[in-house]
Each structure stands twice: as C-alpha cells, then as structure tokens.
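J.: Sharing a model that was predicted from the sequence below.
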Amino acid sequence: MKKFQVQPGFVVQAFRFALDPNAAQEQALRSHCGAARAAYNWAVGWVEAAWWQRRAEASYGIFETGLTPWRPWSLPALRRAFNAVKHTDPRFAAWWQENSKEAYSTGLANAAAAFDNYAKSKQGKRRGRVVGMPRFKSKRKARLACRFTTGTIRVETDGRHVTLPRLGTIRVHEPTGKLLGRVQAGSARILSATVRHERGRWFVSFQAEVKRDLVRVARPDVAVGIDLGIKTLAVMADSTGEIREVPNPHHLDAALKELCRASRTVSRRRGPDRRTGQKPSRRWEKANVTRNKVQHRVANLREDALHKLTSAVAAEYGTVVVEDLNVAGMLRNRRLARRIAEAGFGEIRRQLAYKGKRNGCRLVAADRWFPSSKTCSGCGAVKAKLPLHIRTYHCDACGLVTDRDANAAHNLAALAAAAVTGTGVAGDPDARKASKPRGADRKTRTTPSGRRAERGRAGGATLPHQQQTETRDRPQIEALTL
C-alpha cells in the first residue's frame, strides 16, 4: 500500500463515522470487500503452490538446483503477478473490472503482511505467539473491509456525505464536522479511507495527517497508580495520597437476561446447517438480528465507558503507572474469564498508551512479577502469601490496615519515582538493564510475624527458608478482585 511521509508537527489520526448506504451502495461495498478477500486468497494460493511443489519434488530426490524457484510475496511482486493473470483467470476475468483497483490492492497487501509475519515468526524476529502459515479466508467468516489510498477521497462540505472511489457519494449517519472543520482550516489532510462492516453497520475510517498542539495535563507533577480489578474496575491512588474508585458498570451482566432470552429464541428457529446445506428461515434471521443488537449495544456501552475513563486519566496526571498483566493467561481461568474479558484490561492500557502522547502523559508499566498487592505501602514489607479472599491488607511489620486494592495502587504510584531515576521499572526505555525495584523478581521476601518477629528484633537467628521463599503464585492473580 502507499506510504505517506508525515510532516513535522503533525500526527496521524483516524476519524471514524457510521454510514447509511442505500441498497445499491451496500451491494457495491460488499463487492469491494469480497474482491479484497478473493485477491488475498489468490495470493496465498499462488505463493504456497510453489512451496508444495518444491516439497513434492524434494520427495522425488531432485536436487536443490532443480527445484521449482520460490515465488516472492512482496506487495510489488504480488501486484505484477495478479495483473498478469486477472484478464485470463476464470476466477476474475468476468467481474474484476466492477471494483476499484484499491480493493485488490487491499487483499494483496494483507497477504504480503501475513507472509512477512509468518517468516519473522519462523526466524524468531517477531514478538508474541508463533504465527502459522497464512490460511484462506472463508466467505462466511471473513471480516468485510477494504482500504482506499488513491482516487477521490473527501468529506463533502455539507457535513453529511463522504465520497469514495467507485462507490460515489454515501450519506453519513453522523455529522463529519470534527474532520471537515480541520480540512477546511488546512490543519488536516486525508491520507486514506477504510470501509468496514462491524456490529451490523458500515463504518468509514479516514486516516488523516492532523496538526495537533500538545495540551498539557492538568496536574503534570502528580503520578497515579491504577490497580485494575473485577468488582471495582480501577482503584487509583496518586502521589498526593488521594484515592479514587471507578466501579465496574457490568454492562454484560445487566443485559445477560435479555441476551439469554434472545439466544433461546434463536435456538428454537430453523437455523443454517453447513453439513446438510440447510438455509436459515426468515424467522431465524430476524431472531438472530435481535440477538446481535443486544450484543452490539453491550459492546458500544463498554467501549464508551473505557474511553471516558482513559481520557480523564490521560488529561489529568503527568505519570500513569499500570500493571503488566498477563490477560491471556488470566482468561484461562474458567470461573473468571467472562468477567475479565468484560472489564477490558488490555484495552485500558492500549488507550492510555496513545492518549498519553497527546497530553504529554507518561505511561509506565510495572514489572509483571512486582508484588503490588503483597507489599506494604507504609513500610515496604512483603508478604509471602496473600490469598484472593483476603480483601484487607494487614501488615505484620508496621501494623498498617488498609484496603487491598488501595494498597496495591499506592505501591504502583510509588514506582513512578523509581521510573524517573531508572531503577528497573518495565516500560521505561532507560531502565531495561538497571537494578530491579523492590520485589520485582519472582521471589517474594517474607516478613517474620509473631514470636519470629520478636525473636528477630531481639537478635535471634532465623533460618534461610524463613528469610526468603519463592512464591509460586501466578503473576496475573495480583490484579484480580473478586
């Protein structure tokens, strides 16, 4: 796809609007997205055909020099190969001219990126989970999306229509004033547009180069630690000692009864069956639309609540400290998976990361093994064990009694000073190889209690296993709140 050079002082920002296409325009949108999927599948099959051919020839004992040459998967190479066969290939010859060339470029670009990810993962150059070979996209399951980088891409002056290549002028469900005003003022330039079908609606996202002035936060000298949980979505403790609690709205729980009723109605209708080729009935389609509306409303409410929370935090505090949670591992707990997914821990951190850049807010991620809940915010003593059912923290050393989540938030806020001095907080680029903060490794120091504490203060000897023990608690348990 086309690459753009961002000018100094400008940032790339997306503006998303819902569309209200008519029947003909919706059919054209689906055709473009289907063309992107077809081009993607063709590219995957074209590249992998050479792989399988080489494997078959190698099994016959053919030497390396006599094998079929590798087919390149770069975007220019895929474009040249596709343009050479689109006139004669029966899969495209009859209808490829009906769509914009950008639809096919979208599929080819996605295929090139998929092969690059697979190659980098195979070579160990890509972070995250291992990526397998690209697979064909199903017509039934593939997400409908198409990107336009050239041609007529603009927001109309009436603020209620947008124009896209080959699709024409489409009405927008909501006013486009937030982008139109910037374009007319000369502070924004549209780079590309992406149409996508999500949650039963069509959306268009304009990628624009926007001139944005840095708006400083309200309290730049104040750091806040955020402890995420289930019962209480976020407990925030700042460096001034103030504590705020953000309750979890539980949008899914509120709509669960309605969702169960709608799902039961769907199950009683004649639905599709791929094994027998059975088509869904009209009543099943209507019931399925009703059920999807409930799920879409829950998703929209959750998204709105998370955006309001992260926007308020990024606009107020100069430094935000969050935990590096293993959300994928936490979701393996079948008892809490639904509530953890509903809270959106990973989405909160993602939004804080990009919103903090707008206001000069600095985001620091505490080490995954940092015992935020087990550490006393008053004296720094660390407990060896702290079960989840204990919601009040009692320090055996100094006698501090406080809420478990508030104690963890205070410990996270204290890490902001350590991140400034470079003492090894994860997320600080200058502290990668520095010494670790207190308790940031996998071992938790125990605090003697009772007679052991009195004997320790009196000069009595303690055994090695009493001084330091290894905790076997999983790291993701630290942020859970039952």
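T.: Yep, that arrived. Numbering: from 1, shown residues only.

J.: alpha carbons only for contacts and neighbour counts from here, please
T.: Fine.

J.: residue contacts, the nearest residue to residue 301 once chain neighbours are set aside?
T.: Leaving aside its chain neighbours, residue 301 sits nearest to residue 251 (6.9 Å; criterion: CA to CA, 6 or more residues apart in numbering). Neighbour list for residue 251: 298, 301, 302 [criterion: CA atoms under 8 Å, 6 or more residues apart in numbering].

J.: any chance of those residues in TSV, with secondary structure and neighbour count too?
T.: Listed next are these as TSV, based on DSSP: H, G, I helix; E, B strand; the rest coil; neighbours: other CA atoms under 10 Å:
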residue	secondary structure	neighbour count
298	helix	20
301	helix	14
302	helix	18
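
J.: Please compare the first structure with the one that follows:
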Amino acid sequence: MAGAAGPPPRRICVGPHPLQQALRHLQAAFTNFFAKRARYPTFKSKKKSRRSAEYTRSAFRYRNGTLTLAKMTEPLNIVWSRPLPEGVSPSTVTVSQDAAGRWFVSLLCADLIPHAPAVNAAVGVDAGLDSLLTFSTGEKIVNPRHEHADRARLARAQRDLSRKQKGSANRAKARLRVARVHARIADRRRDHLHKLTTRLVRENQTLVIEDLAVRNMVKNHRLARAISDAAWRQFRTMLEYKADGYGRELITVDRWFPSSKLCSACGALAEQMPLDVRSWTCRCGTTHDRDVNAARNILAAGLAVSACGAGVRPQRESSRTGRPAVKQETSGATQGIPSL
C-alpha cells in the first residue's frame, strides 16, 4: 500500500528510529558480504536514490486510515492509493521523497493474494518502436512516446538550468523544474505500462515474450533514446511479477529466435529481413505484416516449449538457422515451427 503525502512541517523530529534501521540494513549488508552472498556494501547514489526514512512497528501508529509517526503529535496528511486489506496491520512504514520534491508513504504488510481464475487464452507479444506492442491476435498498441512528447519542455527546462550559477537558489529552483518534467514523463510511462500488463495477465493464461538484450540495444546511439522511452525492460519486469501474482504462465523465447524472418504459415525462413521492411510476401504466397508475423511465431514457439518441455531458450546457432530447440507439433497452434 502506498500514498502521497503533503509537504511536512518545516521542522520535524524524525527520532532515532530511521537511523537505527539504517544501521540494521548496514549490518545485514556486511553479513551477506562475509557470507559471500553479496558484494561489499557501498553508499547509495545521490543521483539515483530517493531520500527515505524507514520506521518499524514501534515507531508509528496506524489507526482508522491515519498514520502518525514517532515524535509527531498530529497524523500525516496522506492521500492513500487504496485501503489496507481487512485484518492486516502494517509492519514497516517508509517515507520517501523523489527528485521532484514529492513525498510518498509506503506500508509493508503480509497478505495472501489468491490467484485469479484460469482463462483459456494465450498471446504472443512482440515489442517494437513504431508499435509499442504487437499481439499475435493482430492488435497493435501505439507507442505513446512520452519522452518525445515532452522533449521541448524538457530541453527548455535544462537550458534554464544550465544558465544558473552553481550553488545559487535559482539553480535549485531550476533543477526542481527539470526533475518535475522527468517525473511527469516517468509517471505517464509507468501508468501506461501498468494498464497494459494488467490487461494482458487478466485476459490470458499463457503469455509469450521475447528475451531482448536492452542493455546492448541502447548502445546504438541512433535508437538509444527511442528504446529507452519504450521501456521494454520495465514492461517485462511488470509482466513477470503480475503473472506470478495472477497465477499465469510467462514464457520467454530466446533473443536469437528468427521470429521476423520465419513464415508463420509454412515455416520457410527468409534469408534477409532489413528493419525497413514492414511487410513481406513468402514464397508460399502469404503476405505478412512483420510485427504480427513475429508475434505469431513467438506464440507458437512458446506453446511448443510448454507442450514438449524443451528449453525455453534455444541454442544460438540453431536459432540463427531457424531451428529452435522445440518439437514440431501437429496442432495448428505450433504451425510454422520447423521440426528438428
């Protein structure tokens, strides 16, 4: 459970509890290091980390939807995102502030979430830039390009920031304006991905996606900004934990599987498929939309893997030749996957 809190009083005494909790985290980090379960502890980055304070059960009081922290006489002014489950009490409260100056409160609770009812549907998902997502059903999700839409506003705010003298109050205000533009972009992107992933796990029992090496793909300086704006890695992360929570099956196909070059009708493999080719005709006479064909091949490969129990990630050499490590199925669901 999380909520957005209003600005706190100018002078607030947080008490010793967040400092004690930080020492407990440090002790756990060194314990994991000496047990060879983690690397040597390092300080958090000031640029990437949020300012936060964590309160244990003895340092806060939560009653009837109001939260009062230690050393405070009045409860915090919070707009909750949703109520707590019945019969559940929070064990930890974390108060944080992002770069845009917004305050947030998160409550940690132990609750058992039942799986959603099973549905008889499966979908293959192909990620792209022209269309953010393409489903095996033929549906395409338009790429909203949130960063591109606010690029002019962001550039103007960054120019204003560069003109301010370092260490001045005006520079601090300009930095806050830049952070607010970034927060607006990130919030809109996150909201859109949450809606898409929730819809996918609610409507489908089996979801098949492609294992994309986003870290390597952003090394292409011409496409790095567009790939980062698409947030494929964030989409996959959301899909993974939501599929686990809903009791769905998420299958990942190897990144070297030639989904775009493989005909989903006859299984023929095209020799070349440049990125500018968005539609092509196979020698069997079938005309394919590049993205829809790739999504159908991804679904067929995932269903074949689920049916025969082969590895989800086929070997790279066999994938380059169009022979994934899955068996040929006689059903129409796996049509287009050549047999070994």
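T.: That came in fine, so what should we check first? All values derive from a computational prediction rather than experimental measurement.

J.: Quick one: map residue 375 of the first structure onto the second structure.
T.: Applying TM-score structural alignment, one finds that residue 375 of the first structure aligns to residue 262 in the second structure.

J.: distance of the residue found closest to that match once you drop the neighbours it is linked to in the chain from residue 261 of the second structure?
T.: The shortest distance from residue 262 of the second structure to any residue other than its chain neighbours is 4.6 Å, reached at residue 269 (CA to CA, 6+ apart). In this view, residue 269 of the second structure and residue 261 of the second structure are 6 Å apart by CA to CA, to the nearest Å.

J.: before we move on, the earlier item: could you provide the contacts of residue 251 of the first structure in CSV, with additional columns for distance to residue 190 of the first structure?
T.: Output for the contacts of residue 251 of the first structure, formatted as CSV (distance: CA to CA, whole Å):
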residue, distance to residue 190 of the first structure
298, 32
301, 29
302, 29
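
J.: Out of those residues, the closest to residue 35 of the first structure would be?
T.: Nearest to residue 35 of the first structure among the contacts of residue 251 of the first structure is residue 298, at 31.5 Å by CA to CA.

J.: Quick check: that closest one touching residue 255?
T.: Yes: the criterion here is CA atoms under 8 Å, and residue 298 of the first structure meets it with residue 255 at 7.3 Å.

J.: The first structure: helices as residue ranges?
T.: 23-59, 75-85, 101-122, 177-185, 251-267, 282-316, 327-330, 337-343, 345-359, 404-421, 451-457, 464-467 (DSSP state H).

J.: and the counterpart of residue 131 of the second structure in the first structure, what does it touch?
T.: Residue 131 of the second structure maps onto residue 232 in the first structure, with residues paired by TM-score structural alignment. The contact partners of residue 232 of the first structure, by CA under 8 Å, 6+ apart, come to 245, 246, 247, 248, 481.

J.: Of these, which ones are shared with the second structure?
T.: Contacts conserved in the second structure for the contacts of residue 232 of the first structure, using both residues aligned by TM-score structural alignment, their matches' CA atoms under 8 Å: 245, 246, 247, 248.

J.: Narrow these to those that are buried.
T.: The neighbour-count test (16 or more other CA atoms under 10 Å) marks residue 248 as buried among those.

J.: ok, so of the kept ones among the contacts of residue 232 of the first structure, who is nearest residue 213 of the first structure?
T.: Proximity of these to residue 213 of the first structure was ranked by CA to CA; the top entry is residue 246 with 29.7 Å.

J.: For whatever residue of the second structure lines up with that closest one, list the residues it contacts.
T.: For residue 246 of the first structure, the aligned position in the second structure is residue 141, judged by TM-score structural alignment. When contacts are counted by CA under 8 Å, 6+ apart, residue 141 of the second structure touches 131, 132, 133, 134.
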